[in-house]
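J.: Sharing a model prediction with you, sequence too.
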Amino acid sequence: MLKITGLEKLQKELKEAEQALSELDGELGVVNFDPHDPASIEAAIQSVNRMIDSRVEPHVDNPIVGSLADQMKDSYRENILQKAAEARLQADEDK
């Protein structure tokens, strides 16, 4: 007979992940930045990171939640950098 252990822990982690995802659903907030100012761009990225961290804080020790939060932070970071680059290109074209 095969005995499987750890299912309770996994179920708990999945339930916490579900709760954390519901906290992240919808609008996190609004960030504004100057696409020509690297410090402003970085501040916007850090602001989004704090927004995500505050939403998942109750589940910070959950490895699933931590991984999802890191992926979201990376995604938002890339999105902000892309928007800044697009705005700079548009400004150059408008000259």
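T.: Now that the structure is in, tell me what you want to look at.

J.: CA only for contacts and neighbour counts going forward, please
T.: Will do.

J.: Show me where this protein has its helices.
T.: Here the chain has its helices, by DSSP state H, at 7-24, 38-56, 63-93.

J.: Which one, of the ones you listed, ends up nearest to residue 31?
T.: When those are compared by CA to CA, helix 38-56 sits nearest residue 31, at 5.7 Å.

J.: here comes the other one, which I'd like you to weigh against the first:
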Amino acid sequence: MAKVMELYQMRRQVEDACRAFRSLDRELAKISLRPGDSAGLEAAIRQMEAAIDRKVAPFRGNRFVEPYIKPLKDKYCAAILEKAAAGKGEPGAS
């Protein structure tokens, strides 16, 4: 009976992980950057991290979701920093 419960719990975690990943596959947040605005850059990164945290909040502790949260935040942080360095934070910026 214990093995059946373990399998049930694992199945539930996998289903929850699928829901979590689907929610992360949508737009997380709209972030705008101004070239040279370091405070705005930090705020944009915090906004992105908060958006991810909100999306995964119902799935915290899920062993299939938890390992992806920090790498996902790191990926988006790097993208924000890259866009800021390239001056592409605002529409029409080059």
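T.: Done, it's in. Keep in mind that this is a model prediction, so the values were computed, not measured.

J.: Got a TM-score for the two of them?
T.: The TM-score (TM-score structural alignment, normalised by the length of structure 2) is 0.77; 86 aligned residues with a CA RMSD of 2.3 Å.

J.: Which stretch among the helices of structure 1 is buried most, on average?
T.: Greatest average neighbour count among these goes to helix 38-56 (a mean of 17), per mean count of other CA atoms under 10 Å.

J.: That one to helix 63-93, inter-axis angle?
T.: Here the directions of helix 38-56 of structure 1 and helix 63-93 differ by 150 degrees (axes from the mean of the first three to the mean of the last three CA atoms, to 10 degrees).

J.: so where in structure 2 does helix 38-56 of structure 1 end up aligned?
T.: Taking TM-score structural alignment as the measure, structure 2 aligns residues 38-56 with helix 38-56 of structure 1.

J.: with structure 1 superposed, average distance for the matching stretch?
T.: With mean CA distance after the TM-score superposition for structure 1, stretch 38-56 of structure 2 departs from structure 1 by a mean of 0.7 Å once superposed.

J.: what residues does that stretch touch?
T.: Residues outside stretch 38-56 of structure 2 that contact it (CA atoms under 8 Å, 6 or more residues apart in numbering): 20, 23-24, 28-29, 31-34, 65, 69, 73, 76-77, 80-81, 84.

J.: Check stretch 74-91 of structure 1 too.
T.: By CA under 8 Å, 6+ apart, stretch 74-91 of structure 1 touches 34, 35, 36, 41, 44, 45, 48.
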